[in-house]
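Undergrad: Sequence first, predicted coordinates after that:
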Amino acid sequence: MPTSIITTDDLRDFKLELLDDIKKILTNQSQGRLKKYLKSSEVMDLLQISPGTLQNLRLNGTLPYTKVGGILFYDSEEIQKVLNDNRVHHGLNS
C-alpha cells in the first residue's frame, strides 16, 4: 500500500476549504435557505427534538408531512409556518 505524506501546507489548504464550506452552510441557514423538503432526521436536528416528539407533532396534526414509500418528508415552509403561528410574545400590551 503506497504511503502519502501530508504536509503542513496540505493541512492548511484542507482547513481553508473546510472553513469555506462551513461559512457557506451558515450563510445559507442565516438567509433562511433550507431545502424544500426535509427528512425526519433533518427536522429533528433543525428543531432539536427527539423522534418521539416529532412523532407526536405528526400524530396530533401540528406538523404536516408527506409519506413516499417508507420515507417521511416535511415541507420546510410548513415548518416555518408552524413556528411562526406558535410564536409567544411576552410583555406586549394588546
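TA: Here it is on my side, so go on. Residues are numbered from 1 along each chain as shown.

Undergrad: CA atoms for contacts and neighbours, from now on please.
TA: Will do.

Undergrad: max-length helix in the chain?
TA: Secondary structure of the chain per DSSP state H: the longest helix is helix 8-30.

Undergrad: second one coming, line it up with the first:
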Amino acid sequence: MNVELVTKEDLDNFKEEIIREIRGNRYLKGKEGEPPREWLKSYEVRKLLGISAGTLQNLRLNGSLPYTKVGGLMYYKYGDIRKLMDGFDEH
C-alpha cells in the first residue's frame, strides 16, 4: 500500500487554487461589461462556491452568510458572498 503525506503547504496551495477558480467563475464576473447581479439564489451560490445545500445551510445557521427569505426562496447579497470569500483569503 502506498502512503502519501499531505503537508500544510499542500493544503494551503489547494486552498489558493480553489479560491482562484471560484474568482474566475462567471457568476462573480457577471456577463461581459455588466456588473454581477446584487442578489443570488441559493442554487447560484452553491454553484458559485462549489458547495452542497447542507454546507450552504450551515453557513446560514452559523451566521457566516447573511440571507433574505422572500416567500420560500433564499437570496444572498453578492457583497456578502465577496466578504465571505475575502475572509478565506485572510486565513
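TA: Noted; the coordinates are in hand. Computed from a predicted structure; not experimentally measured.

Undergrad: Please state their TM-score.
TA: Aligned and superposed, the two chains score 0.61 in TM-score terms (TM-score structural alignment, normalised by the length of the second structure); 65 aligned residues with a CA RMSD of 2.6 Å.

Undergrad: can you give me the end-to-end distance of stretch 22-41 of the second structure?
TA: Stretch 22-41 of the second structure stretches 17 Å from its first residue to its last (CA to CA, to the nearest Å).

Undergrad: And it, what's buried?
TA: For stretch 22-41 of the second structure, burial by neighbour count (16 or more other CA atoms under 10 Å) applies to 22-23, 27-28, 36, 39-40.

Undergrad: how close does the residue mapped onto Gly72 of the second structure from the first structure get to Thr27 of the first structure?
TA: In the first structure, the residue matched to Gly72 of the second structure (TM-score structural alignment) is Gly70. Distance of Gly70 of the first structure to Thr27 of the first structure, given as CA to CA: 32 Å.

Undergrad: quick revisit: spit out the contact partners of the match of Gly72 of the second structure.
TA: Under the criterion of CA atoms under 8 Å, 6 or more residues apart in numbering, Gly70 of the first structure has no neighbours.

Undergrad: where's it relative to Leu59 of the first structure, distance?
TA: Applying CA to CA to Gly70 of the first structure and Leu59 of the first structure gives a distance of 16 Å.

Undergrad: got it, and Arg33 of the first structure?
TA: 27 Å.

Undergrad: what residue of the second structure takes the place of Lys39 of the first structure?
TA: Correspondence of Lys39 of the first structure to the second structure, assessed by TM-score structural alignment: Lys41.

Undergrad: Verify the stated contact: its match with Leu73.
TA: Yes: the pair Lys41 of the second structure and Leu73 passes the contact test of CA atoms under 8 Å, sitting 7.4 Å apart.

Undergrad: what residues are up against the residue nearest to Arg58 of the first structure when sequence neighbours are not counted?
TA: Of all residues not flanking Arg58 of the first structure in the chain, Pro64 sits nearest, at 6.4 Å (CA to CA, 6 or more residues apart in numbering). Residues in contact with Pro64 of the first structure (CA under 8 Å, 6+ apart) are 58, 74-75, 78.
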